[in-house]
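Chemist: Next input, structure requested:
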Amino acid sequence: MTTEGAVHVIDDRTLELGEGPSYDPLTDKAYWFDILGMTLYEMDCQTDAVTPHPLPRMASEIAGIDQERQIIAMEDGFYFRDRESGDLKPHVPLEADDPNTRSNDGGVHPSGALWIGTMSKHGAREAGAIYHYRAGVVTQLYDKISIPNGICFSSDGVTGYFCDTVVNKLMRVALDPQTGMPTSEPELFFDQTGGKGVLDGAVLAEDGNLWIACWGGANVLVLSPDGTVVRELAVPTRQPTCPAFIGRNAERLLVTTAWEHMSPERRSIDAKAGMTFVLDPGVRGRHPAPVLVA
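Modeler: I've put the predicted structure just below:
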């Protein structure tokens, strides 16, 4: 592991589209993806040893179910993943009839619901959507989304957040804490228009502040519960994608990054593009709930 100030390179593989970091409290392991590289990365948080797992198709989100299984969102649906063998079993389709879309950002609500976004593989505007999955049922929540991101939830489950990176505005919505379903229309929480970079993946800390990566901004912004920027953490590469609190005490912040869309010249300047980092945030996060599948 190499160090640059308070930011540590936890894995120096340069991923085209590092995304979807998460933590599994059952096993004390962190996970993330190279979506375009069709690979799942697994890190033992005791040793920081990283193991890659090739996948048969693009995937972007993984979460725990129980001691034996995980659920993984892939480009054509949800799959069960056997923890020991890594074997995948189809569970529920997700836009499986549209070969032009794939899954993107997601997050687990305290009720065990999983929100997942979809988007065009080819950059088409408003080709995606955001869905709610719980107990085997998939419900579309919002359509005409270009790049769904920023999906995260308050610890009491009464508030959800999401954004369309193309629009560059983070939205807040009231939720039923028992189901994770919206109970009102979304409202503007934070407007990054004209700011440094565009809004990408997000996570909430134990203190209620929201940590959100800014693609193109080389930073992670920290927003207070009223939407005020209270901190800005530099990341030593231009395109951070998503943060996640990891570790038994949720005391470390893992940040994925990407080199997607960079020219060879840009990549030669931005040598750490696509590497995976860990920051010391000075605050604790919280562990995700297991996903309810039945």
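
Chemist: When you work out contacts or count neighbours from here on, use the C-alpha atoms and nothing else.
Modeler: OK.

Chemist: ok, Ala124 touching Ser146?
Modeler: Yes - contact criterion CA atoms under 8 Å: Ala124 and Ser146 qualify, at 7.2 Å.

Chemist: Who has more neighbours out of those two?
Modeler: The residue with more neighbours, out of Ala124 and Ser146, is Ser146; 22 against 14, by other CA atoms under 10 Å.

Chemist: Not counting its neighbours along the chain, what's nearest the more buried one?
Modeler: Glu126 (4.2 Å; CA to CA, 6 or more residues apart in numbering).

Chemist: how near is the one you found to Thr165?
Modeler: As judged by CA to CA, to the nearest Å, Glu126 and Thr165 stand 11 Å apart.

Chemist: list the residues that contact both of those two?
Modeler: Contact criterion CA atoms under 8 Å, 6 or more residues apart in numbering; residues bridging Glu126 and Thr165 by contacting each: 146-147.

Chemist: Thr14 and Arg267 touch, don't they?
Modeler: No - assessed by CA under 8 Å, Thr14 is found out of contact with Arg267, at 10.2 Å.

Chemist: Before we compare anything, build this one as well:
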Amino acid sequence: MTAEVFDDRRNILGEGPLWHPRLERLFWFDIMGKRLFSRAGGDRQEWAFDRHVSAAGWVDDSTLLLATERDLISFDILTGASDVIVPLEADNPVTRSNDGRADPNGGFWIGTMGRMADAGAGTIYRYYRGEIRPLYDGITIPNAICFTPDGRQACFADTDKRLVWRVALDEDGWPRGEPEIYLDHRAAGINPDGAVIDADGCFVCAEWGGWRVGRYDRGGNLVEEFSVPVEQASCPALADGILYVTTARQGLPEDRIDAQPQAGMTFRIETGMTGQQEHQVIL
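Modeler: The predicted structure is shown next:
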């Protein structure tokens, strides 16, 4: 299970890979480069924005919901047209969007964070049926937003705290009760970044600074790890037995970038794991 380069465009901060189940195409972002990328086979696409973009959900065969530093927008990949759906901390210049994912009920969870990773500046929101509501605040680096196959639980992390929580969801997909700690990496020094939950219910998480993606069972035990040839794995996506991994070169000293010429590229690993189909966002 060797990691191979899927796309050699070197992102500053690659993030938010989304496998579109109808188009059979991978979308992902360079947050700091203000870019959305896409690839299917040899067909590569790229879109530039005037602000940071970080996460997406699919609406239909030509429309994505995108999280930007100040709003959620609908974006037409054929024409490049966009429309604002709801503001997202538009009046707060300190923050930008970060990790996000569509939920099983057609909603969309999105985290914000300080542009300088300001302590506790972030919040996780849920957009659902035209309304956006805050769920959890005081988060420094929100990540690992994902959902169990039965739709009854959500996971999320604060990379800065090295903790991953899970919380029960009601029938409409809203949190029910208090989150509980699922993974506590404080002693191990592991930094949980983006994550997905596979069809078996295992938590598959990119580990920033760890040169790998870890796979954990429902009890929080590490059952498998997938190495990547760069230090900063940022987020995974799963499709057809293939694990896609975005990476970053942001913050690496020059000598470490020289030692990792593939830092920022997007990788693929044939794992045989079955992923959940990414959920459709209902606007």
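
Chemist: quick one: TM-score?
Modeler: Comparison of the two superposed chains (TM-score structural alignment, normalised by the length of structure 2) gives a TM-score of 0.97, and 283 aligned residues with a CA RMSD of 1.2 Å.

Chemist: quick revisit: Glu126 and Thr165 of structure 1: which has the busier surroundings?
Modeler: Ranked by neighbour count (other CA under 10 Å), Glu126 of structure 1 and Thr165 place Thr165 first, with 22 against 16.

Chemist: check contacts around the equivalent of that one over in structure 2.
Modeler: Superposed on structure 2 with TM-score structural alignment, Thr165 of structure 1 falls opposite Thr159. Each residue near Thr159 of structure 2 by CA under 8 Å, 6+ apart is listed here: 140-143, 191-193.

Chemist: Show me these that map onto strands.
Modeler: Taking DSSP state E, the ones among those that sit in strands are 142-143, 191-193.

Chemist: Could you rank those by neighbour count and give me the top one?
Modeler: Compared across those, Pro192 has the highest neighbour count, 34 neighbours, by other CA under 10 Å.

Chemist: So the equivalent of that one over in structure 1 versus Leu221 of structure 1, what's the distance?
Modeler: Matched by TM-score structural alignment, Pro192 of structure 2 corresponds to Leu199 in structure 1. Distance, Leu199 of structure 1 to Leu221 of structure 1, by CA to CA: 9 Å.

Chemist: Return every residue with contacts to both of these two.
Modeler: What both Leu199 of structure 1 and Leu221 touch, as defined by CA under 8 Å, 6+ apart, is the set 212-214.

Chemist: Compile these into JSON lines and extend it with columns for neighbour count and secondary structure.
Modeler: As requested, the shared contacts of Leu199 and Leu221 of structure 1 are arranged in JSON lines below (neighbours: other CA atoms under 10 Å; DSSP: H, G, I helix; E, B strand; the rest coil):
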{"residue": "Ile212", "neighbour count": "29", "secondary structure": "strand"}
{"residue": "Ala213", "neighbour count": "31", "secondary structure": "strand"}
{"residue": "Cys214", "neighbour count": "27", "secondary structure": "strand"}
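
Chemist: ok, these vs Pro225 of structure 1, which is closest?
Modeler: Among the shared contacts of Leu199 and Leu221 of structure 1, Ile212 lies closest to Pro225 of structure 1 (CA to CA), at 13.0 Å.

Chemist: Noted, bye for now.
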